[in-house]
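Chemist: need coordinates for the below:
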Amino acid sequence: MTSQDLRAVTWTAAAEGGAVPSLSLIDQTALPHALNRLDVTTVDELIDAIVRLVVRGAPAIGAAGGYGVALAMAQGEREGWDRARLDAEVARVRAARPTAVNLMVCVDRVAPLIDAGLPAVLAEADAIVREDLEANHAMGAFGADWLLKRVPAAAERPLRILTHCNTGALATAGWGTALGVIRELHGRARLETVYADETRPLLQGARLTAWELVQEGIPHFVQADGAAAGTILRGEVDAAIVGADRIAANGDTANKVGTVGIALACAHAGIPFVVAAPTTTVDLATATGSDIHIELRGEDEVLEWAGVRTAPAGSRGHNPAFDVTPGSLVTALVTERGVREVSAGELPVGGLS
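Modeler: Modelled structure (predicted):
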């Protein structure tokens, strides 16, 4: 089984003999050294898994949120919750990570079906997963077509692509968003190599993206985040493609911290900076990037490494999980509906209605 066949989030029905329903998650904190699954049966366990990044990536978190409603219902049935308690627990799942809009969208899509019963909730959560997988394959094809048409070098040789963080099967229902485009290029023999930024502070690029690329034999380099701009400006990259956690109505895009520097370097070098994300990531209620809440994670993630203090005792840690790239720097937005050239004025609000 290749990494693209992995399912980061799966529902396990109750079995005979006392087992309770559970949500099975690939433990992404253990990769690349071990491929383990964590079975969660309570809301507290699910929220802890989301916060600790056992499950991460906006679409995968969204899927976890959809199934999280079912998990809360099953726990409430076992423990005798009233409706007010159930609603409060669902709200806790919805708020587990504030930047990624997919979590909120998916919980809000599933929660109205609570009165229809657990089978209806599970059917809607299953539909979210199915639609995301279909959307990812569509994005891969649209994105590859656009790059092969718009990047001049594609007429002469396979492309060299830079990506940031992890946007593959591990971050989605399967296949991937930005990494899905890369997979599509590789499948067409139109990919020379990938530059995968290590992605500080938790190394999602070095641990997860590189692991997925290794599983499929896709040539790549892992590089420090600080090397990305220089690699671009030296002419070693034909295009950069990243995912997104929230896209505002004007095209401003929140993604893993470090993304905006890549976009600036691409603009200076005159190469495409492409965002690949499902339409559920476009938040038309958020007018601009300045309205996007940026999650601050624990200081120790930048003050320590593997539990060992690396900064002086008197230092404080500034650890934003995301940054916002202005829409003016986004060359194109790839969704399951096609490609919109954001910096050319084809804003998401106009192109996705």
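Chemist: going forward, measure contacts between C-alpha atoms and count neighbours the same way
Modeler: Will do.
Chemist: make sure I have this right: Thr29 is in a helix.
Modeler: No - assessed with DSSP: H, G, I helix; E, B strand; the rest coil, Thr29 is coil; it does not lie in a helix.
Chemist: run through who's touching stretch 338-347.
Modeler: Outside stretch 338-347, the residues within contact range by C-alpha atoms under 8 Å, 6 or more residues apart in numbering are 139, 142-143, 146, 249-251, 327-334, 348, 351.
Chemist: relative to Ala60, how far out is Ala125?
Modeler: 12 Å (C-alpha to C-alpha, to the nearest Å).
Chemist: before we move on, what about Ala100?
Modeler: As for Ala100, its distance to Ala60 is 10 Å (criterion: C-alpha to C-alpha).
Chemist: which neighbours do the two share?
Modeler: Going by C-alpha under 8 Å, 6+ apart, no residue sits against Ala100 while also sitting against Ala60.
Chemist: got the contact list for Ala228?
Modeler: By C-alpha under 8 Å, 6+ apart, Ala228 lies in contact with 197, 262.
Chemist: is Thr331 in contact with Ala276, as I believe?
Modeler: No - counting by C-alpha atoms under 8 Å, Thr331 sits too far from Ala276 to count as a contact (11.1 Å).
Chemist: I'd like the next helix or strand past the top strand by length along the chain.
Modeler: Using DSSP state E to define each element, the chain has its longest strand at strand 191-197. Reading on from strand 191-197 to the C-terminus, the next helix or strand found by DSSP states H and E is helix 204.
Chemist: tell me which stretches of the stretch 1-150 of the chain form strands.
Modeler: 9-12, 22-26, 37-40 (DSSP state E, counting those that start in this stretch).
Chemist: one more, please, to line up against the first structure:
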Amino acid sequence: MTLQAIRYSAGNLSIIDQLQLPYVENYIPIRTSDEAWHAIKEMRVRGAPAIAIVAALALASELQTLVAYDQISSSAEEVQAFIIEKLQYLVSSRPTAVNLGDASRKLSAVVVDHAGRPESNGHSVATALIQAAEEMLAKDINDNIQIGAYGAQWILANGLDAKKSKATVLTHCNTGSLATSGYGTALGVIRALASTSKLRHAYCTETRPYNQGSRLTAFELVHDNIPATLITDSMAAALLAKSEASVDAIVVGADRVAANGDTANKIGTYALAVLAKYHGVKFLVAAPLTTIDLSTKTGNDIIIEERPASEVTKIKGPRDKSSTNEVEFETVCIAASGINVWNPAFDITPSALIDGIITEKGVVEKDAKGRFQLEDLFCDPSITAASVPESA
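Modeler: Predicted structure coming up:
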């Protein structure tokens, strides 16, 4: 069974604490937007889709509590102002991931529309937000399943030579159930291949300095019994050059895709794209439409978040041999004291290095002029993309 990282039912939200994975599976309650802000900022929850969903559901949970205890204003305008202020606060937790801002705009539009109706009141405005947040959760899971199916078929049709029937895929960072509402984007493609016995092997990078690959992706792959191997980030070039490994595709997620296809993703993604181009390996970005930001024209316009130096100079983990049954965490220094540190959380992969962008509507490829036409995804329901059987 696929890991469930976000649990939500009738206003009760809890998330698996990713800072303790893979050593401890501990779910923590998120009851308010303030608790969600800190969980996102501290990376107890991470991954662009998951961040947006947790923020939306946290506000929904907070509103349900206020309604249950009759602490909500009867004024539609006051509740509208309260919700929009909370959404703006939540967006400030992580600036690079566009999904959070997209969710905020959509929820704000729902609230403004409902508050403007003659029959609306504070309770009904709160209810409108709650329903919209819950619908986002369901849609994200369905979108991820579609992304997995489209991506798997594209790789089998375009990434394999005639002698192969199964694919070997390398992925970076964590893009599975821990980064989404469930199933995953790039890791969802690997899951889709595995579910149809079309996956030969998966490789995941450790993803320094936060080790999302070794801690989280490896955890999910083991959890789902998917054949996989962990490598350090610096081993990727050697792996692609290794004929026995025979990697067919690299599939990564995205925190923001610009209008021209330039993609912001976890630091190290750009290097993998360069390596893929040199070795003739297909390079794919898996991202729902909520990650595509048409208002951002190119990758040069994307603000890159920088993380604390301590993530590079220190590392946290459990004691290797504990005398008790309880897991004891310890932080150790791994760098020379006083050294300067540059720690960008993301990098930009130019669209020229990307073979396809996998969305819930299909795999978008570049046109004859070598350009992605991503705006068509939002205005033309019959966009030409890699087809997928309805049964997928």
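Chemist: circling back: filter the contacts of stretch 338-347 of structure 1 to the buried ones?
Modeler: Neighbour counting with 16 or more other C-alpha atoms under 10 Å marks 139, 142-143, 249-251, 327-334, 348 as buried within the contacts of stretch 338-347 of structure 1.
Chemist: for Glu124 of structure 1, which non-adjacent residue is closest in space?
Modeler: Val110 (6.1 Å; C-alpha to C-alpha, 6 or more residues apart in numbering).
Chemist: okay, now whatever residue of structure 2 lines up with that neighbour: neighbour count?
Modeler: Matched by TM-score structural alignment, Val110 of structure 1 corresponds to Leu107 in structure 2. As a burial measure, Leu107 of structure 2 scores 23 neighbours (other C-alpha atoms under 10 Å).
Chemist: ok, now Thr42 of structure 1?
Modeler: The burial count for Thr42 of structure 1: 19, using other C-alpha under 10 Å.
Chemist: can you check Ala335 of structure 2 too?
Modeler: 13.
Chemist: any idea what it aligns with in structure 1?
Modeler: So, by TM-score structural alignment, Ala335 of structure 2 is matched to Ala311.
Chemist: ok, its match to Val54 of structure 1 distance?
Modeler: 26 Å.
Chemist: and Asp82 of structure 1, by the same measure?
Modeler: 29 Å.
Chemist: neighbour count for those two, which is higher?
Modeler: Val54 (21 against 10).
Chemist: the more buried one -> structure 2?
Modeler: Correspondence of Val54 of structure 1 to structure 2, assessed by TM-score structural alignment: Arg44.
Chemist: I figured its match hits Gln18, correct?
Modeler: Yes - using C-alpha under 8 Å, Arg44 of structure 2 is in contact with Gln18, at 4.9 Å.
Chemist: from Ala254 of structure 2, how far out is Ala133 of structure 2?
Modeler: Using C-alpha to C-alpha, Ala133 of structure 2 is found at 22 Å from Ala254 of structure 2.
Chemist: okay, the two: which has more neighbours?
Modeler: Each of Ala133 of structure 2 and Ala254 has its neighbours counted (other C-alpha under 10 Å); Ala254 has more, 30 against 24.
Chemist: give me the nearest residue to the more buried one, chain neighbours excluded.
Modeler: Asn265 (4.7 Å).
Chemist: what does that neighbour correspond to in structure 1?
Modeler: By TM-score structural alignment, Asn265 of structure 2 lines up with Asn255.
Chemist: by how much does the helix or strand hosting that match deviate from structure 2 on average?
Modeler: Secondary structure assignment for Asn255 of structure 1, by DSSP H and E: strand 253-256. Its aligned residues in structure 2 lie a mean 0.5 Å from strand 253-256 of structure 1 after superposition (mean C-alpha distance after the TM-score superposition for structure 1).
Chemist: that strand: which residues count as buried?
Modeler: Buried residues in strand 253-256 of structure 1, counted by 16+ other C-alpha under 10 Å: 253-256.
Chemist: which two from these end up farthest apart in space?
Modeler: Greatest spatial distance among the buried residues of strand 253-256 of structure 1 (C-alpha to C-alpha): Thr253 and Lys256, at 10.0 Å.
Chemist: shared neighbours, the two?
Modeler: With contacts defined as C-alpha under 8 Å, 6+ apart, the residues shared by Thr253 of structure 1 and Lys256 are 244-245.
Chemist: in structure 1, which helix is the longest?
Modeler: helix 118-150 (DSSP state H).
Chemist: mean deviation, that one versus structure 2?
Modeler: Compared with structure 2 after fitting, helix 118-150 of structure 1 has a mean deviation of 1.1 Å; criterion: mean C-alpha distance after the TM-score superposition for structure 1.
Chemist: what angle separates that helix from strand 191-197?
Modeler: Between helix 118-150 of structure 1 and strand 191-197, the angle comes out at 120 degrees (axes from the mean of the first three to the mean of the last three C-alpha atoms, to 10 degrees).
Chemist: the next helix-or-strand element following helix 118-150 of structure 1 vs structure 2, mean deviation?
Modeler: Later in the chain than helix 118-150 of structure 1, the nearest helix or strand by DSSP H and E is strand 159-163. Strand 159-163 of structure 1 differs from its equivalent in structure 2 by a mean of 0.7 Å after superposition (mean C-alpha distance after the TM-score superposition for structure 1).
Chemist: structure 2: matching residues for strand 159-163 of structure 1?
Modeler: Using TM-score structural alignment, strand 159-163 of structure 1 pairs with 167-171 in structure 2.
Chemist: hmm, who's touching that stretch?
Modeler: Contacts for stretch 167-171 of structure 2 (C-alpha under 8 Å, 6+ apart): 155-156, 159-160, 186-187, 190, 193, 198-205, 245-252.
Chemist: can you rerun that using 6 Å?
Modeler: 199-204, 247-252 (C-alpha atoms under 6 Å, 6 or more residues apart in numbering).
Chemist: quick one: which of the residues you listed has the most company?
Modeler: For these, the largest number of neighbours (other C-alpha under 10 Å) sits with Val251, at 29 neighbours.
Chemist: helix or strand for that one, which one?
Modeler: Counting by DSSP H and E, Val251 of structure 2 is part of strand 249-252.
Chemist: same thing with Ala192 of structure 2?
Modeler: helix 186-195.
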